[in-house]
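Asks: fold the following for me, if possible:
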Amino acid sequence: MAMTLMLSPDDAGIARAAELLRAGELVAFPTETVYGLGGDARSDRAVAGIYAAKGRPSFNPLIVHLPDLTAAEDFAEVGPKARRLARTFWPGPLTLVLPLRPDSGISPLVTAGLETVAIRIPAHPLAQRLLRAFGGPLAAPSANPSGRVSPTTAGHVIEGLSGRIAAVLDGGPCAVGLESTIVLPDPSPVLLRPGGVPAEALEAALGEPLSPGGDAGKPTSPGQLASHYAPEAALRLDATETREGEILVGFGPVRGALTLSENGDLVEAAARLFATLREADRLAGPGGRIAFAPVPDTGLGRAINDRLRRAAAPRSN
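Replies: The predicted model follows:
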């Protein structure tokens, strides 16, 4: 990738950032907490690019950023308790985990194959202007290499991601604070991650207590372990040829009925993983079997293999 652009926080800079995002590129932008690494949440390739740029080790759910509650309703079902919290605390550092609309168009890489989506309405003025100029949902984890300190200036973003992303929209230093609070609001509110909005304030708005944590076996948001996508068919990994009754999913030189990437592109493979797994499951049919060709366990390949190992793991009845 070419040198990462530093964009000014004016109309021209915002227009250029929105143009890059519409083209599937990645742009870092400030929120009230830290800089986020934004990509079109409807694009498999853009979201896979976020994982690749960060070196994120596994497909965990990502938070989708939108400008207001009306926009959120286009992508998720907003229940009564969610609406109460949204009207009280949005825009701000509160993320709500909501049922995903079937026609949302959100990439399954954003939700890690779950039927819920985590949505936040940032309060930062520049983030708001960018979201409105872009006109769509932005998946945006922190704009730093995985495991590093979160960035609170555009310079911090450049230190970690220069050459890996298209641009940084420079909004100056962020007001350093806690990450967003994450709540599963309906039907019974659950605090999934404490953060910038105190639990006491949430409980006061709801008029009822929040249950702590969540079911570790069925995580529903960023900040928790990702649930694996369990196909009906049995999975065999590191396959180099098809056995009788199997659907082989190829990669690179290993050819199959389906492929993650004919030319061995890990970003393409990541972008296609969930859709290909579902298609293979459909082709295999009841009681069928799926074989996956070896994928290099480097870079984004580590994330792909992590998801495949989870999908292939023994399941309880």
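
Asks: C-alpha from now on. contacts and neighbour counts both.
Replies: OK.

Asks: can you name the next helix or strand after the longest helix that the chain contains?
Replies: Across the chain, the longest stretch assigned as helix under DSSP state H is helix 266-284. For helix 266-284, the succeeding helix or strand toward the C-terminus, using DSSP states H and E, is strand 289-292.

Asks: show me what that next one is packed against.
Replies: strand 234-236, strand 246-250, helix 266-284 (3 or more Cα pairs under 8 Å, 6 or more residues apart in numbering; DSSP states H and E).

Asks: for the comparison step, fold the sequence that follows:
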Amino acid sequence: MTEMLTADAPGIARAAGLLREGSLVAFGTETVYGLGGDATNARAVAAIFEAKGRPRFNPLICHYGAVEAALAHVVADARTRQVAQQFWPGPLTLVLPRRADCPVALLTSAGLDTLAVRVPDHPVAQSLLRQADRPVAAPSANRSGAVSPTTARHVLEGLSGRIAAVLDSGPCRVGVESTVLDLTGPGPVLLRPGGVPVEALEAAIGPIQRGVPHAVAHAASGLRSPGLMVSHYAPSLPVRLDAVAVAADEALLAFGPPLPGAACQFQLSLATDATEAASRLFEGLRRLDAEGARLGARGIAVMPIPTTGLGLAIADRLQRAAAPRGG
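Replies: Presented below is the predicted three-dimensional model:
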């Protein structure tokens, strides 16, 4: 049963406690209602994808209660700080390189070395984020593909019974998602128009490239923004799917009782729990890539994973990792 919490001190404290426990809480921002989970807790992030029925592990936006808290987890140059000081709090998401010591779970950023961060301009959201005292991953609080919610009632229509609580923060002021700006390269790139007009951003930092052509994105092996089709982190070792046997010169990504004989292995879920497997997927790929390369393995063998529930999203990601590499 999903709790409906009022946006008073007890309600916000209850919502913050649920987030710290790893539960999911929908809350209002100035843009739309977000489906929040502890961004440092991979299991909580996996539960977000499960609740939404999201077919792919797209990067999620991390929400913070203060500017410096957001910038502490990314590499922020002078241009970034200028934009942050001028437009945060507000409906602007910045995509930036992750710091090496960033505590945010890899699943939150879909295995990428970048992070999408935002400081919302809503008093309830800011109070919740400060009391939770951690970054909160929060895509729109609706089933995947449905219209984004701008009231608590909208959230319940799609997610009642699938999440722990909704913090009724009133109707959203802006009503469209945040603008997403990529600042990882020499020139800023608009990945998604939204609540901050691109003209206002250009007045602050100069010309901004509008959008990313599909051919460019494909050649670059992926886009960096939430809400876009993304090809995510792929290991350097070749990936072999649906393995029913494993060679001595292969690393094994196991699901359930492991196949014998691998050079090294990483267990996604001994209990064949898809949510646990999703929470460990990117860590497993990275660890096997490094350990397999150290041991001279020729590839990574992946045991079969059922394509139901979150298994479908896991399979989608693994198919991308196993796809032929461009020359």
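
Asks: and the residue of the first structure most remote from its centre, how far from residue 281 of the first structure?
Replies: In terms of distance from the mean C-alpha position of the first structure, residue 244 ranks first, at 36.4 Å (Cα atoms, centre = their mean). For residue 244 of the first structure, the distance to residue 281 of the first structure equals 16 Å [Cα to Cα, to the nearest Å].

Asks: closest one to residue 140 of the first structure among the helices and strands packed on strand 289-292 of the first structure?
Replies: helix 266-284 (16.3 Å; Cα to Cα).

Asks: picking up where we left off before, from residue 149 of the first structure, how far off is the residue farthest from the centre of the first structure?
Replies: For residue 244 of the first structure, the distance to residue 149 of the first structure - Cα to Cα - is 49 Å.

Asks: repeat for residue 135 of the first structure
Replies: Distance, residue 135 of the first structure to residue 149 of the first structure, by Cα to Cα: 30 Å.

Asks: could you do residue 38 of the first structure as well?
Replies: 18 Å.

Asks: same thing with residue 72 of the first structure?
Replies: Per Cα to Cα, residue 72 of the first structure is found 29 Å from residue 149 of the first structure.

Asks: who has more neighbours, those two?
Replies: Just comparing residue 72 of the first structure and residue 149: by other Cα atoms under 10 Å the higher neighbour count belongs to residue 72, 19 against 12.

Asks: what do we get in the second structure for that one?
Replies: Under the alignment (TM-score structural alignment), residue 72 of the first structure maps onto residue 70 of the second structure.

Asks: just checking, its match is part of a helix?
Replies: Yes - membership of residue 70 of the second structure in a helix is supported by DSSP: H, G, I helix; E, B strand; the rest coil.

Asks: excluding its backbone neighbours, what's nearest it?
Replies: Counting by Cα to Cα, 6 or more residues apart in numbering, residue 70 of the second structure lies nearest to residue 64, which is 5.7 Å off, once chain neighbours are set aside.

Asks: what is the burial count for that neighbour?
Replies: Residue 64 of the second structure has 26 nearby residues by other Cα under 10 Å.

Asks: pretty sure it is touching residue 116, no?
Replies: No - Residue 64 of the second structure lies out of contact with residue 116 (Cα atoms under 8 Å); the separation is 11.0 Å.

Asks: what's next to stretch 139-149 of the second structure, contact-wise?
Replies: Residues outside stretch 139-149 of the second structure that contact it (Cα atoms under 8 Å, 6 or more residues apart in numbering): 26, 32-36, 51-55, 60-61, 155, 158-159.

Asks: do that again at 7 Å, thanks
Replies: With contact meaning Cα atoms under 7 Å, 6 or more residues apart in numbering, stretch 139-149 of the second structure is reached by 26, 32-35, 52-54, 60-61, 155, 158-159.

Asks: where along the stretch 151-300 of the second structure do the helices fall?
Replies: Under the criterion DSSP state H, counting those that start in this stretch, helices of the stretch 151-300 of the second structure are mapped to 152-159, 198-205, 214-219, 274-294.

Asks: the contacts of stretch 139-149 of the second structure in strands, which ones?
Replies: Counting by DSSP state E, the part of the contacts of stretch 139-149 of the second structure found in strands is 26, 33-35, 61.

Asks: so what corresponds to residue 226 of the second structure in the first structure?
Replies: Per TM-score structural alignment, residue 226 of the second structure is aligned with residue 222.

Asks: how much space separates that match from residue 144 of the first structure?
Replies: Noted for residue 222 of the first structure: a distance of 16 Å to residue 144 of the first structure, by Cα to Cα.

Asks: and for residue 247 of the first structure?
Replies: Going from residue 247 of the first structure to residue 144 of the first structure by Cα to Cα gives 38 Å.

Asks: need the winner for burial among the helices and strands packed on strand 289-292 of the first structure.
Replies: Ranked by mean neighbour count, those are led by strand 246-250 with a mean of 25 (mean count of other Cα atoms under 10 Å).

Asks: whereabouts in the second structure does that one align?
Replies: Going by TM-score structural alignment, strand 246-250 of the first structure sits over residues 250-254 in the second structure.

Asks: what's the mean distance for the matching stretch versus the first structure?
Replies: Compared with the first structure after fitting, stretch 250-254 of the second structure deviates on average by 2.1 Å (mean Cα distance after the TM-score superposition for the first structure).

Asks: got the contact list for the counterpart of residue 122 of the first structure in the second structure?
Replies: Under the alignment (TM-score structural alignment), residue 122 of the first structure maps onto residue 120 of the second structure. The contact partners of residue 120 of the second structure, taken as Cα under 7 Å, 6+ apart, are 29-30, 63, 89-91, 126.

Asks: also residue 30 of the first structure?
Replies: 36, 126-127, 171, 174.

Asks: quick one: which of those hold up in the second structure? List them.
Replies: When you map the contacts of residue 30 of the first structure onto the second structure and apply both residues aligned by TM-score structural alignment, their matches' Cα atoms under 7 Å, the shared contacts are 36, 127, 171, 174.

Asks: now, which of those residues sits nearest residue 190 of the first structure?
Replies: Looking across these and measuring by Cα to Cα, the closest to residue 190 of the first structure is residue 36, at 25.1 Å.

Asks: which residues touch the match of residue 226 of the second structure?
Replies: 60-63.

Asks: go again with 6 Å.
Replies: Taking Cα atoms under 6 Å, 6 or more residues apart in numbering as the criterion, residue 222 of the first structure is in contact with 61-62.

Asks: could you do residue 53 of the second structure as well?
Replies: Contact analysis of residue 53 of the second structure by Cα under 6 Å, 6+ apart lists residue 144.

Asks: alright, I will stop here.
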